[in-house]
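[1] structure here, sequence nowhere to be found:
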């Protein structure tokens, strides 16, 4: 999409809709991660779990921003919570970028590069896992990719886009407060 048409589309997007979009996309992102974990059986590494935390925080902040939004004006309270969303999403993008670097071996990961969900459903499952030498997943090996992009890569792109979207009402507010159209 050309730059001019993207800007026109974003200018038409009402600021009061943005918190709800943030909430929905973060919930879908977390839902996708939980689907991969609990339905498809991919055990998340510690960095995967860390990458989810900003979404949880941002969902709460976006919900509060959405509730504080008014019909015609988003309001200063909502803008504060959207600012918290920007911070959360940029933090999430940083975590995901770090995880990508570990996966692509650009740098070393944490020494404890495991710690995924190793909780057994029964005592027998736990004993079998311990006898079989169950290991936590490695942070430096992507468990799943699509077009060469890992889940950490998708999370990076999603959180970066959500950071930009959550900053949009703030930018509009500062632009309007300076008298710019």
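    All right, it came through fine. Given the structure is predicted, the values throughout are model-derived calculations rather than measurements.
[2] please make it C-alpha for all contacts and neighbour counts, starting now.
    Will do.
[3] now do the helices in this structure.
    Along the chain, the segments classed as helices by DSSP state H run 3-12, 18-38, 46-68, 76-103, 123-131, 151-177.
[4] distance to residue 143 for the ones you listed - can I get that in TSV?
    Formatted as TSV, the helices of the chain follow (distance: least, CA to CA, whole Å):
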stretch	distance to residue 143
helix 3-12	34
helix 18-38	10
helix 46-68	11
helix 76-103	10
helix 123-131	19
helix 151-177	8
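[5] of all the ones you listed, which one is nearest residue 142?
    Evaluated over the helices of the chain, closeness to residue 142 peaks at helix 76-103, with 6.2 Å, by CA to CA.
[6] ok, and for the closest one, which residues are buried?
    Within helix 76-103, the residues that count as buried by 16 or more other CA atoms under 10 Å are 78-79, 81-103.
[7] out of the helices of the chain, flag the one nearest residue 137.
    Closest of the helices of the chain to residue 137 is helix 46-68, at 8.3 Å (criterion: CA to CA).
[8] what does the closest one contact?
    The contact list for helix 46-68 (CA atoms under 8 Å, 6 or more residues apart in numbering) reads 16-20, 22-23, 26-27, 30, 74-75, 77-82, 84-85, 88-89, 91-92, 95-96, 99, 113-116, 139, 152, 155.
[9] can you do 6 Å?
    Applying CA atoms under 6 Å, 6 or more residues apart in numbering, the contact partners of helix 46-68 are 19, 23, 26, 78, 81, 85, 88, 92, 95, 114-116.
[10] here's the one I want to compare it with:
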């Protein structure tokens, strides 16, 4: 089965996909769901993918450029998987946005930890629906975008 879309149309939709995920994140933020450090990190590859795709479309860059879009989508998908694991305490998150625990701390160290604590922690689920969190959604949708970018690349290489 082949998709009836041209490679350029597919790239435009990939750009729209990354832009849509970015806009969705900003909407959630405007609704009071403050992002943690890992949430913000996941946004940068989407911005890169959108810019790569826009440059490809505007400047008629070579097809190999689309691999960079796929890599950017893969990066944010991987970050989404990692963040999902941090939220569920499968992986240890960055010390800058996770709880270090209080075992063995004296009062001075405990106070210092409290004063330097992030406003939003990476290891706490801020929002979910049916147990699916925002990093889960980002990981899955971004993995789909990786496949989309690669199909667009294959079509572009064939001149379609």
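    That came through, no problem. Remember, predicted model here, so these are calculated numbers, not experimental data.
[11] residue 144 of structure 1 is nearest to which of the helices of structure 1?
    Comparing the helices of structure 1 against residue 144 of structure 1 with CA to CA, the closest turns out to be helix 151-177 (6.8 Å).
[12] got the angle for the closest one vs helix 18-38?
    Here helix 151-177 of structure 1 runs at an angle of 170 degrees relative to helix 18-38 (axes from the mean of the first three to the mean of the last three CA atoms, to 10 degrees).
[13] how far away from the center of its chain is helix 151-177 of structure 1?
    Distance of helix 151-177 of structure 1 from its chain centroid, counting by CA atoms, centre = their mean, to the nearest Å, is 11 Å.
[14] need the nearest residue in space to residue 87 of structure 1, chain neighbours excluded.
    For residue 87 of structure 1, ignoring the flanking residues on the chain, the nearest one in space by CA to CA, 6 or more residues apart in numbering is residue 163 at 7.6 Å.
[15] thought that neighbour was touching residue 84?
    No - if you go by CA atoms under 6 Å, residue 163 of structure 1 and residue 84 don't touch, sitting 9.9 Å apart.
[16] any idea how far the alignment partner in structure 2 of the residue nearest to residue 87 of structure 1 is from residue 44 of structure 2?
    Applying TM-score structural alignment, one finds that residue 163 of structure 1 aligns to residue 146 in structure 2. Per CA to CA, to the nearest Å, residue 146 of structure 2 is found 15 Å from residue 44 of structure 2.
[17] and residue 78 of structure 1, what does it touch?
    Neighbouring residues of residue 78 of structure 1 by CA under 6 Å, 6+ apart: 65, 68-69.
[18] just give me the closest of the contacts of helix 46-68 of structure 1 to residue 173 of structure 1.
    Nearest to residue 173 of structure 1 among the contacts of helix 46-68 of structure 1: residue 78, at 11.4 Å, using CA to CA.
[19] neighbours of the residue nearest to that closest one when sequence neighbours are not counted, just the number please.
    Residue nearest to residue 78 of structure 1 in three dimensions, not counting chain neighbours: residue 65, with 4.1 Å by CA to CA, 6+ apart. If you count neighbours by other CA atoms under 10 Å, residue 65 of structure 1 ends up with 28.
[20] counterpart of residue 65 of structure 1 in structure 2?
    Aligning on TM-score structural alignment places residue 65 of structure 1 opposite residue 56 in structure 2.
[21] how far away is that match from residue 152 of structure 2?
    12 Å.
[22] now stretch 75-82 of structure 2: which residue numbers in structure 1?
    Counting by TM-score structural alignment, stretch 75-82 of structure 2 lines up with residues 91-98 of structure 1.
[23] show me what residue 23 of structure 2 aligns to in structure 1.
    Matched to structure 1 by TM-score structural alignment, residue 23 of structure 2 sits across from residue 31.
[24] its match: how many residues sit nearby?
    Neighbours of residue 31 of structure 1 using other CA under 10 Å come to 12.
[25] what of the one 5 residues further on?
    Using other CA under 10 Å, residue 36 of structure 1 is surrounded by 16 other residues.
[26] ok, for it, nearest residue in space, not its chain neighbours?
    What sits nearest to residue 36 of structure 1 in space, not counting adjacent residues and going by CA to CA, 6+ apart, is residue 42, at 5.6 Å.
[27] how close does whatever residue of structure 2 lines up with that neighbour get to residue 127 of structure 2?
    In structure 2, the residue matched to residue 42 of structure 1 (TM-score structural alignment) is residue 33. Taking CA to CA as the measure, residue 33 of structure 2 falls 8 Å from residue 127 of structure 2.
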